[in-house]
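Student: build me a model from this:
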Amino acid sequence: MPVGLVISAPASGVGKTTLTLALARAWRNRGLNVQCFKSGPDYIDPAFHAAATGRASVNVDSWAMDRATISHLVSRGADADVVLAEGSMGLFDGVAARGVSGTGATADIAEMLGWPVLLVIDPSGQAQTAAAIAAGLRDYRPGVRLAGVALNRVASQRHEDLVRRALDDAGIAVFGALPRHAEINLPKRHLGLVQAEEQAEIGKLIDEAARFVAEHVDLDAVLRSAASWSPQPAANGVNVTPPGQRIALARDAAFSFVYPHMLEAWRAAGADISTFSPLADEAPDASADVCWLPGGYPELHAGKIAANARFRSGLRAFAETRPVHGECGGYMVLGTALTDADGVCHEMAGLLGLETSFAKRRMHLGYRLAELAAPMPGHRAGARLRGHEFHYSTIAAQPDTPLAVVHDATGAVIAETGSRRGNATGTFFHLIAEDR
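Tutor: Next up is the predicted model:
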């Protein structure tokens, strides 16, 4: 029977991902099968999980998914020895209004699955106050159980002793304390971590993190703190219809932000997926009946995309007879022009009139609920789609017909409606699930 544990923290940036990867690899090195999940809409971390465990990881999201979908997704851990769910942001951080089964907070997943929480705390600039924070998180929500704490980036032995004593007085277990260690820092860029597939040395970095954590954290005590878990497979899977029977999917360093559970749901429904690389100047598979451009980092590769004539002409030819859909970065590439961070304007595919600028940066972040005004691949007009938007680009022009009425998590209407023209459609949000 597997055991389950949630890795969370008081806030972002304290080391959740590094600890999750290190624990997963350390236990795998001991011969255990480890399954990871990501709580929330982060589409980058699951690839790191897969690199650490050798098993595909997926997102579980209480705002966008119902309990049946979450149960279905986590049931893949039934044959594992240890199941780890890495949280997003702080333990209780979600949106103000409840979604399908919660607010998107990691605490929702911990309570739903009955798994205790291993709290990662960075006590930099504090000592006993770290114990007050941990105690507050322990007591904030009765249905969420704290297993204990791992301290990260402790400054000295004296610093560690002060924090440990305070946590002991509060009745909170400390499983270990990690000194600062630059060798296990994961590189970042504006949308989060540099993707796992772009890091040739990721395996060595995870190995070093596992060695370092095994030296400073009581792995056996952490394992004993996890909860025995009997997964209950759900009859219904992810409520997503494939956009076509054969899908041409853009996939490279510029087009990689697609949720793993989406691709799995498409394949489970019988769809075939053929990948192509716009950065390698490849056109979509001519035998496909739909083309899908996911998000990614086209703003970092805009010059190359503009110069790749075979890709752009092939995409235009495809769109003459078949649907093409773009999400976020893919949506930007379907547009007329993209201005990069240096203010240089690059010609894009021109299937939509959208013009975007990365030179005029403004963060757009949050859950999205879209009601389609017209069909898009895989979804009928009137469908209610749940997704998440995260980008820094601004719209300079959007002359086409809006694709949907889009609301944020509070119910407020937002301006990023997506758009449609001919066989081309696009949205700034990344699709997670459709309401049943």
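
Student: from here on, contacts and neighbour counts on C-alpha atoms
Tutor: OK.

Student: the stretch 1-150 of the chain: helices as residue ranges?
Tutor: For the stretch 1-150 of the chain, the helices defined by DSSP state H, counting those that start in this stretch occupy 16-29, 45-53, 67-74, 106-113, 129-140.

Student: can you add distance to Val258 and mean neighbour count and give those back as CSV?
Tutor: CSV is the format used below for the helices of the stretch 1-150 of the chain (distance: least, CA to CA, whole Å; neighbours: other CA atoms under 10 Å):
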stretch, distance to Val258, mean neighbour count
helix 16-29, 19, 23
helix 45-53, 11, 23
helix 67-74, 16, 20
helix 106-113, 21, 23
helix 129-140, 32, 17
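
Student: I have a second one here; can you model it like the first so I can compare?
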Amino acid sequence: MDANRTPGLIVAAPASGSGKTTLTLGLLAALRRRGRAVQPYKCGPDYIDPAFHAVAAGRPSFNLDSWAQSRNRFEALLGAADGADLCLAEGVMGLFDGIAAPGDGIAAPGAWGNGSTADIAAATGWPVVLVLDVSGQAQSAAAVALGFARYRDGVTVAGVILNKVASERHAMLVRDGFEQSGMKVFGAIGRDEAVAIPERHLGLVQAQEDPNVATRLAVLADLVERNVDLAAIEAVARPAHREPHTVAAPLAPPGQRIALAQDAAFSFIYPHLVAGWRAAGAEIVAFSPLADEPPDPSCDVAWLPGGYPELHAGKLAAASRFADGMRAFAKTRPVHGECGGYMTLGAGLIDATGTRHAMLGLLGLETDFAARRLHLGYRSATLLAPIPGYATGRVLRGHEFHYARVLAQTDEPLAEIRDASGVPVAETGGRRGRVTGSFFHLIDTAETTA
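Tutor: Just a heads-up that it's a prediction; the model follows:
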């Protein structure tokens, strides 16, 4: 089906922890089982949920973001739905949760919203299916849903899926409230810890690390097929409102032939970046630091994305072929690291047990996970020096999400980095010779106008 005519829906909730991801994965797996080609999306910055989406749907899942992406980039990503029967987007946090109100935090170039799921719902016109955790309430759940349905013009709440229902009697009481409100109930899911997906400090355990992911998805598909009216869900989906837009140029590849670290320690890179690099003619050569593989010496740049180096610090510290290859590569060609990649380029990393592991030593960064501190939020970065693909002075948009505490950073700062309110943050990244890195995760450039 043409992307302009592909109907879509958004799975959202009043708050994090309501069951959005569980229900989204169950819907994707159940619809795929029925022969539907479903294009998954994730609202806001996130690496882990989209990886599960991709396994469940059999198609790459792309992030949609009203703060970090230009409107042109956003419109271009809606084109991924070509050939799909349905688009299904998972929301972020609560439906209306974002940064500061328009006029405060979104004044930076390129931003056209506050990063909320509601922005995506309003921009696309996709109806919202609200997942409600009804623990500890009955008829009052309908009042919550009704408030969400009336809160913002341009956002349509098509109905709800009740989650964590305690019993048949509980479900009857909750449904009674919805009958009075006139809102549609698409289904009700009982409390079932067996369908929980393992978690860790940045969210779910990665899809590639879960040996039981196929079984879990099958169980979720069964759960949804038993308890949710899938035909009614599909019936309320609507094609996106597409705005005229300039074709968004692919984000500049960091090189023509890119050595990209890819394994369980280095997996946090957005699919639209990789797709954009390939569209611009770049070739990507993957290598695994955990398998002690060095970057291919025929490449002209090495890129270490984020991930979980703290969980594999001992193995990385012992990977001598990887270390020797990276150090040799950095003598003649640029190397860049994002977040986990940045920490690996540093001098040392203290894991959660308090053990220090020597890293590559290409930068002077020392990080500590024994005394964790959450760093989270949107970021804009004005480069004080070039990184692969972008010149000094370029403004980039993205986010920061990690628990590492910086003990030392002895290199020249890489960028002036500000949060969504425009306040400078301490994590400036570092540069030394041809090596650069920061905790900043790239999503888009700020110069592309909406």
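
Student: what's the TM-score once they're superposed?
Tutor: Superposed pair, TM-score by TM-score structural alignment, normalised by the length of the first structure: 0.98. Supporting alignment: 436 aligned residues with a CA RMSD of 1.2 Å.

Student: rewinding a little: tell me which of the helices of the stretch 1-150 of the first structure sits nearest to Tyr392 of the first structure.
Tutor: Nearest to Tyr392 of the first structure, of all the helices of the stretch 1-150 of the first structure, is helix 45-53, at 19.5 Å by CA to CA.

Student: Ala234 of the first structure contacts His72, correct?
Tutor: Yes - assessed by CA atoms under 8 Å, Ala234 of the first structure is found in contact with His72 at 4.9 Å.

Student: so which of the helices of the stretch 1-150 of the first structure comes closest to Arg251 of the first structure?
Tutor: helix 45-53 (13.8 Å).

Student: quick one, what contacts the alignment partner in the first structure of Met326 of the second structure?
Tutor: Taking TM-score structural alignment, Met326 of the second structure has Leu315 as its aligned residue in the first structure. Residues near Leu315 of the first structure by CA atoms under 8 Å, 6 or more residues apart in numbering: 283-284, 349.

Student: wait, a helix at Leu315 of the first structure?
Tutor: Yes - if the criterion is DSSP: H, G, I helix; E, B strand; the rest coil, then Leu315 of the first structure is within a helix.

Student: distance check, it against Ala359 of the first structure.
Tutor: 26 Å (CA to CA, to the nearest Å).

Student: who's sitting farthest from the centroid in the first structure?
Tutor: For the first structure, the residue at maximal distance from the C-alpha centroid (CA atoms, centre = their mean) is Arg158, at 37.2 Å.

Student: and the gap between it and Ala127 of the first structure?
Tutor: For Arg158 of the first structure, the distance to Ala127 of the first structure (CA to CA) stands at 10 Å.

Student: now swap in Ala221 of the first structure and tell me
Tutor: Separation of Ala221 of the first structure from Ala127 of the first structure (CA to CA): 23 Å.

Student: of these two, which one has the most company?
Tutor: Ala127 (21 against 15; other CA atoms under 10 Å).

Student: now do the same for that one: its match in the second structure.
Tutor: The equivalent of Ala127 of the first structure in the second structure is Ala138 (alignment by TM-score structural alignment).

Student: can you tell me the closest non-neighbouring residue to its match?
Tutor: Of all residues not flanking Ala138 of the second structure in the chain, Val174 sits nearest, at 4.4 Å (CA to CA, 6 or more residues apart in numbering).

Student: quick check: that neighbour is in a strand.
Tutor: No - assessed with three-state DSSP, Val174 of the second structure is helix; it does not lie in a strand.

Student: show me what it aligns to in the first structure.
Tutor: Match for Val174 of the second structure (TM-score structural alignment): Val163.
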